[in-house]
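In: The following comprises the amino acid sequence and a computationally predicted model.
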Amino acid sequence: MADVRRREGEWRVKAKFKGPVIQRRAQIDGSTTDQRLLDSRGPTDWVHTDPWRVLRIQSEFVEGFGTLAELGAAIGVFGSARTREDDPAYAQGIEVGRKLVEAGFSVITGGGPGAMEAANRGASEAGGISVGLGVELPFEAGLNEWVDVGIVFRYFFVRKTMFVKYSQGFIVLPGGIGTLDEMFEAVTLAQTQKVTEFPVVLLGVDYWSGLIAWLKDTVLASGKIAQSDIDRMVVTDDVDEAVALMAAARSRHHQG
């Protein structure tokens, strides 16, 4: 396999990153570090290897904290890696990145293609700090070309900690399973008061309305959540509104 190359707006996976390590050609393995950590099947050598993994996990936290400690006010932007450049959500992602920078924020994404690339691009082109927090996956490689500060993690939970620690809020573009995971984790942390002043904005009324309706008509109606949980998620098509909500939360944080 050759290097990662980008042609006609698409990413072709030609390599695999395992944290700071790159694998190509016959050296690409078929599993991930997370998979091996969480798999308790097989011989009992895990008794001897898992304690050593703690050192690798520790090193990832140290690397992340050291790289992002001076980042300042930042907003996490989530969205699908499958968003094409001709998708309106891609143009909206660029606008989000640009306007966040104009409002004084750095932009943090998962560092991949699609909507993440768009937000990184908007931030970078606007002269702001464009951050990508990648993770080892079997089907994606490396960071998009618009990431100016990037880290590729081995462990999902370390990467998620960095998102939550260094983002003051989240703007969520249309996305799939990974985007939903990130969005609901942010809402859960706000609901359980693990974080404060944590606005979550979903961009795309047509895309997100079905989900919100299900939450209201099924989950809320059956008493599984409260109305305040739904109210934590603002749905809009207006990028200016989304950025304004992030700025307002920042102001309240400084006043408090």
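Out: Structure's in. What do you need? Numbers count the residues shown, from 1 in each chain.
In: all contacts plus neighbour counts: C-alpha atoms, from now on.
Out: OK.
In: residues touching the residue most central in space within the chain, list them.
Out: Using Cα atoms, centre = their mean, the residue of the chain that lies closest to the mean C-alpha position is residue 110, 4.1 Å off. When contacts are counted by Cα atoms under 8 Å, 6 or more residues apart in numbering, residue 110 is found next to 78, 116, 132, 133, 134, 135.
In: which residue ranges form the helices in the protein?
Out: Assigned by DSSP state H, the helices in the chain fall at 33-38, 46-68, 88-102, 115-125, 156-166, 177-191, 205-214, 227-231, 239-255.
In: Please identify which of those helices is closest to residue 149.
Out: With distances scored as Cα to Cα, the stretch of the helices of the chain nearest to residue 149 is helix 46-68 (8.3 Å).
In: Please compute how far that closest one lies from its chain's middle.
Out: With Cα atoms, centre = their mean, to the nearest Å as the basis, helix 46-68 stands 20 Å off its chain's centre.
In: relative to helix 156-166, how tilted is it?
Out: Helix 46-68 runs at 30 degrees relative to helix 156-166, counting by axes from the mean of the first three to the mean of the last three Cα atoms, to 10 degrees.
In: so what does helix 46-68 touch, helix or strand wise?
Out: Using 3 or more Cα pairs under 8 Å, 6 or more residues apart in numbering; DSSP states H and E as the contact definition, the elements that helix 46-68 packs against are helix 156-166.
In: ok, and what's touching the helix it packs on?
Out: When contacts are defined by Cα under 8 Å, 6+ apart, helix 156-166 is touched by residues 34, 57, 60-61, 64-65, 68, 71-76, 108, 133-135, 153, 186.
In: repeat that for 7 Å
Out: Residues external to helix 156-166 that are found in contact with it (Cα atoms under 7 Å, 6 or more residues apart in numbering): 60, 61, 64, 74, 76, 133, 135, 153.
In: hmm, back to that, dump the contacts of residue 110 to a markdown table, plus neighbour count.
Out: As requested, the contacts of residue 110 are exported to a markdown table (neighbours: other Cα atoms under 10 Å):
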| residue | neighbour count |
| --- | --- |
| 78 | 26 |
| 116 | 31 |
| 132 | 27 |
| 133 | 22 |
| 134 | 26 |
| 135 | 27 |
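In: put this beside the first:
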Amino acid sequence: MKEKFENDDEWINDSLKQKSWHEIRSNDSWVIFKIMAEFVNGYETMARIGPCVSIFGSARTKPEDPYYLLAEEIACKVSNAGYGVITGGGPGIMEAGNKGASQGSSPSVGLNIELPFEQHFNPYIDHDKNVNFDYFFVRKVMFVKYAQAFVVMPGGFGTLDEMFEALTLIQTKKIAKFPIILVGSSFWGGLMDWIKNVLIEKHHNANPEDLNLIKVVDTAEEVVEIIDNFYKKYSLSPNF
């Protein structure tokens, strides 16, 4: 585990010395079977649950933080509106999401990732709806495949990665369009300004209409309204 080392250089050097290049290459083929097993387990578990709303955010957010409390409120309202809630299964915003969902009427699901720090299952996941992953990319497939919406709370690099993954897949029409909702205008405002003013208007690296893929809100009521209106528009309904 990384924490036993004093710095990143020691960790990297130890990792590289553990196996020869030949050993690494010879094991690559066997890793494929482990990846396949994670996909099969994820698909079988999630197919029984059905599509949900995925809630993302920082693992470091404390229970007294206003965004923790807001995520809990959002998850409860989403659950009572008939949508299951998926989180990364860990602490912080993920815990808040599962806690709120557990107070509602729909499933509370956790997709956990094995990490050397921060991550562990929170106690608010339905006992038969927690899935563990070693690979981030397998886990992200589950988030996207079974999501009817993404609710993105303030977070770090992992949260940004998951958000932009979904945006890219929708933009390139690799998956069907669904709502991507950023919660916290004071947190996300700078990023949205940069996307509009620099990414789009200055460098033309995306289309202006791509901004329509994202909604920025500040309340739980707005989140539920956006999701409900989207699915009413396309004559869809919650899956539970």
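Out: It's in. What you see is a predicted model; the values in this text were computed from it and never measured.
In: hmm, back to that, how about the contacts of helix 156-166 of the first structure, which pair is most distant?
Out: The largest separation in the contacts of helix 156-166 of the first structure, counting by Cα to Cα, is between 60 and 74 at 20.3 Å.
In: More neighbours: the two, which one.
Out: Higher neighbour count among residue 60 of the first structure and residue 74: residue 74, with 25 against 21, using other Cα atoms under 10 Å.
In: and residue 33 of the first structure, how many neighbours?
Out: By other Cα under 10 Å, the burial measure for residue 33 of the first structure, its neighbour count, is 16.
In: could you check the distance from the closest residue to it other than its chain neighbours over to residue 138 of the first structure?
Out: Counting by Cα to Cα, 6 or more residues apart in numbering, residue 154 is the residue found nearest to residue 33 of the first structure once chain neighbours are left out, at 6.0 Å. When distances are taken as Cα to Cα, to the nearest Å, residue 154 of the first structure and residue 138 of the first structure turn out to be 11 Å apart.
In: Check residue 124 of the first structure too.
Out: When Cα to Cα is applied, the distance between residue 124 of the first structure and residue 138 of the first structure equals 27 Å.
In: which one of those two has more residues nearby?
Out: Residue environment comparison for residue 124 of the first structure versus residue 138 gives the larger neighbour count to residue 124, 23 against 16, counting by other Cα under 10 Å.
In: That one against residue 131, yeah?
Out: No. Under the criterion of Cα atoms under 7 Å, residue 124 of the first structure is not in contact with residue 131, lying 9.1 Å apart.
In: residues in the first structure matched by stretch 59-74 of the second structure, start to end?
Out: On the basis of TM-score structural alignment, stretch 59-74 of the second structure is assigned to residues 81-96 in the first structure.
In: What's the residue nearest to the centre of the first structure aligned with over in the second structure?
Out: Match for residue 110 of the first structure (TM-score structural alignment): residue 88.
In: same thing with residue 241 of the first structure?
Out: When the second structure is aligned by TM-score structural alignment, residue 241 of the first structure is paired with residue 222.
In: Let me see the contact set for residue 81 of the first structure.
Out: 112, 113, 114, 115, 116 are the contacts of residue 81 of the first structure under Cα under 7 Å, 6+ apart.
In: let's see 10 Å
Out: If a contact means Cα atoms under 10 Å, 6 or more residues apart in numbering, then residue 81 of the first structure has 11, 110-118, 140, 174-176, 178-179 as its contacts.
In: ok, so of those residues, who is nearest residue 103 of the first structure?
Out: Nearest to residue 103 of the first structure among those is residue 118, at 17.5 Å by Cα to Cα.
In: And the residue lying closest to residue 174 of the first structure once chain neighbours are set aside, how far from residue 254 of the first structure?
Out: Here the nearest residue to residue 174 of the first structure in space, its sequence neighbours aside, is residue 79; by Cα to Cα, 6+ apart that works out to 5.4 Å. Relative to residue 254 of the first structure, residue 79 of the first structure is positioned 28 Å away (criterion: Cα to Cα).
In: now residue 195 of the first structure
Out: 15 Å.
In: Compare these two (neighbour count), which wins?
Out: Neighbours per residue, other Cα under 10 Å: of residue 195 of the first structure and residue 254, the larger number sits with residue 195, 15 against 8.
In: dump the residue contacts of the residue mapped onto that one from the second structure.
Out: Matched to the second structure by TM-score structural alignment, residue 195 of the first structure sits across from residue 175. Listed by Cα under 10 Å, 6+ apart, the contact partners of residue 175 of the second structure are 144, 145, 166, 167, 168, 169.
In: what about 7 Å?
Out: Applying Cα under 7 Å, 6+ apart, we find residue 175 of the second structure in contact with residue 169.
In: Run the chain-centre distance for stretch 185-197 of the second structure.
Out: 20 Å.
In: same thing with stretch 176-194 of the second structure?
Out: Between the mean C-alpha location of stretch 176-194 of the second structure and the chain-wide mean there is a distance of 14 Å, by Cα atoms, centre = their mean.
In: what's the first-to-last distance across it?
Out: Termini of stretch 176-194 of the second structure sit 26 Å apart (Cα to Cα).
In: Buried ones in that stretch, by neighbour count?
Out: Buried residues in stretch 176-194 of the second structure, counted by 16 or more other Cα atoms under 10 Å: 177, 178, 179, 180, 181, 182, 183, 184, 188, 192.
In: Count residues in the vicinity of the closest residue to residue 84 of the first structure other than its chain neighbours, would you?
Out: Once flanking residues are discounted, residue 84 of the first structure sits nearest to residue 114: 5.8 Å by Cα to Cα, 6+ apart. The tally of other residues near residue 114 of the first structure (other Cα under 10 Å) stands at 24.
In: Is residue 114 of the first structure in contact with residue 86, as I believe?
Out: No. The pair residue 114 of the first structure and residue 86 does not pass the contact test of Cα under 7 Å, sitting 10.3 Å apart.
In: check contacts around the spatially closest residue to residue 60 of the second structure that is not a sequence neighbour.
Out: Of all residues not flanking residue 60 of the second structure in the chain, residue 92 sits nearest, at 5.2 Å (Cα to Cα, 6+ apart). Neighbour list for residue 92 of the second structure: 58, 59, 60, 61, 62, 68 [criterion: Cα under 7 Å, 6+ apart].
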